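Student: all I have is the shape, not the residue letters:
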């Protein structure tokens, strides 16, 4: 073989190596992209599974508390019906105070019925608790809006 032939073979060999190097780089890049896509797919599947579990948990809580709310409403409705039909009596502990004058058999000197001290305390305790629950609920709703729904 002549030196010219060896030169042509050498150039072809160098070109072949460059093409192989280029293609090998492309294969490695595609392999990295495929690995990244596979990792993203695994992450997406894990996220979907987690969301499904959370949805089931929320549905179970919703069913539980909806049932309890319906039971409580049914109890209150039944009590209201029992009072309306006379099966049960609704009592209010109240007192009628006088204007300070000695009372005869007349009812004119009464100021009017008032709640007893304990009923009045209970009323304000309930008002306070309602306000507390309202504030807590407002705070929780804000938490859901700003943190959970992001």
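Tutor: Noted; the coordinates are in hand. Keep in mind the model is a prediction, meaning the values are calculated, not measured.
Student: going forward, measure contacts between C-alpha atoms and count neighbours the same way
Tutor: Will do.
Student: can you tell me the helix or strand for residue 53?
Tutor: Using DSSP states H and E, residue 53 sits in helix 3-85.
Student: do the same with residue 107
Tutor: Short version, using DSSP H and E: residue 107 is in no helix or strand.
Student: same deal with residue 101?
Tutor: Applying DSSP H and E as the criterion places residue 101 outside every helix and strand.
Student: and for it, the neighbour number?
Tutor: Counted with other CA atoms under 10 Å, the neighbours of residue 101 add up to 8.
Student: what does residue 27 give?
Tutor: By other CA under 10 Å, 12 other residues sit near residue 27.
Student: next up, a structure to set beside the first:
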């Protein structure tokens, strides 16, 4: 009679042991998966935060250089208007070549070191060149700041 009671008891204990081991293994696998998911979520959150900070830095950098370029172009345009209105003049400090006799060229009527006013076309060309230099300088400053703040991190 003892055998009839012990056999089902042993079977029940073995079944419970197998079930406990099975669910324990599943719980460990789920815990591992949860930890990996948590680590991935943290990395993604860090990446998003970094991207947001970089975007804000780039926006500030862009704003700064756009304002500087706009101010420089406004200054150049004001100079262009002043020259067109005649309230300002553009002179070139020039030295005339000396002829073989040791005197200045008589045809030019200029003395070495005299100031010469530029023609309208020349003024316009110089201002166009100046505007190009201003744009190129600002672009170069922007790119240098970009490399310094974004690429060298």
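Tutor: All right, it came through fine. These numbers were taken from a predicted model, which means no experiment stands behind them.
Student: if we can go back for a sec, what comes up buried for whichever helix or strand comes after the helix holding residue 53 of the first structure?
Tutor: Using DSSP H and E, the helix or strand that directly follows helix 3-85 of the first structure along the chain is strand 94-98. Residues of strand 94-98 of the first structure classed as buried: none (neighbour count, 16 or more other CA atoms under 10 Å).
Student: so how far does strand 94-98 of the first structure sit from its counterpart in the second structure?
Tutor: For strand 94-98 of the first structure, the mean deviation from the second structure after alignment is 1.4 Å (mean CA distance after the TM-score superposition for the first structure).
Student: centre of the chain to that strand, how far?
Tutor: 48 Å (CA atoms, centre = their mean, to the nearest Å).
Student: again, but for stretch 18-32 of the second structure
Tutor: Taking CA atoms, centre = their mean, the mean C-alpha location of stretch 18-32 of the second structure is offset from the chain mean by 51 Å.
Student: then stretch 102-117 of the first structure?
Tutor: The chain centre lies 52 Å from the centre of stretch 102-117 of the first structure; the measure is CA atoms, centre = their mean.
Student: just the endpoints, please. Distance across it?
Tutor: 23 Å (CA to CA, to the nearest Å).
Student: what does it contact?
Tutor: By CA atoms under 8 Å, 6 or more residues apart in numbering, the surrounding residues in contact with stretch 102-117 of the first structure are 92-99, 101.
Student: equivalent analysis for stretch 132-143 of the second structure, please.
Tutor: For stretch 132-143 of the second structure, using CA under 8 Å, 6+ apart, the contacting residues are 61-62, 65, 68-69, 72-73.
Student: buried members of those residues into PyMOL, please.
Tutor: Here is the PyMOL command that picks out the buried ones among these, judged by 16+ other CA under 10 Å:
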select buried, resi 61+65+69+72+73
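Student: can the contacts of stretch 132-143 of the second structure go into JSON lines with extra columns for distance to residue 30 of the second structure?
Tutor: Shown next, in JSON lines, are the contacts of stretch 132-143 of the second structure (distance: CA to CA, whole Å):
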{"residue": "61", "distance to residue 30 of the second structure": "46"}
{"residue": "62", "distance to residue 30 of the second structure": "47"}
{"residue": "65", "distance to residue 30 of the second structure": "52"}
{"residue": "68", "distance to residue 30 of the second structure": "56"}
{"residue": "69", "distance to residue 30 of the second structure": "57"}
{"residue": "72", "distance to residue 30 of the second structure": "62"}
{"residue": "73", "distance to residue 30 of the second structure": "63"}
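Student: now for the contacts of stretch 132-143 of the second structure, which pair is the farthest apart?
Tutor: Pairwise distances across those (CA to CA) peak at 18.2 Å, for the pair 61 and 73.
Student: re the thing from before, from the contacts of stretch 132-143 of the second structure, which single one is nearest residue 41 of the second structure?
Tutor: Distance to residue 41 of the second structure, by CA to CA, is smallest for residue 61 among the contacts of stretch 132-143 of the second structure, at 29.8 Å.
Student: secondary structure class for residue 114 of the first structure?
Tutor: Using DSSP: H, G, I helix; E, B strand; the rest coil, the structure places residue 114 of the first structure in strand.
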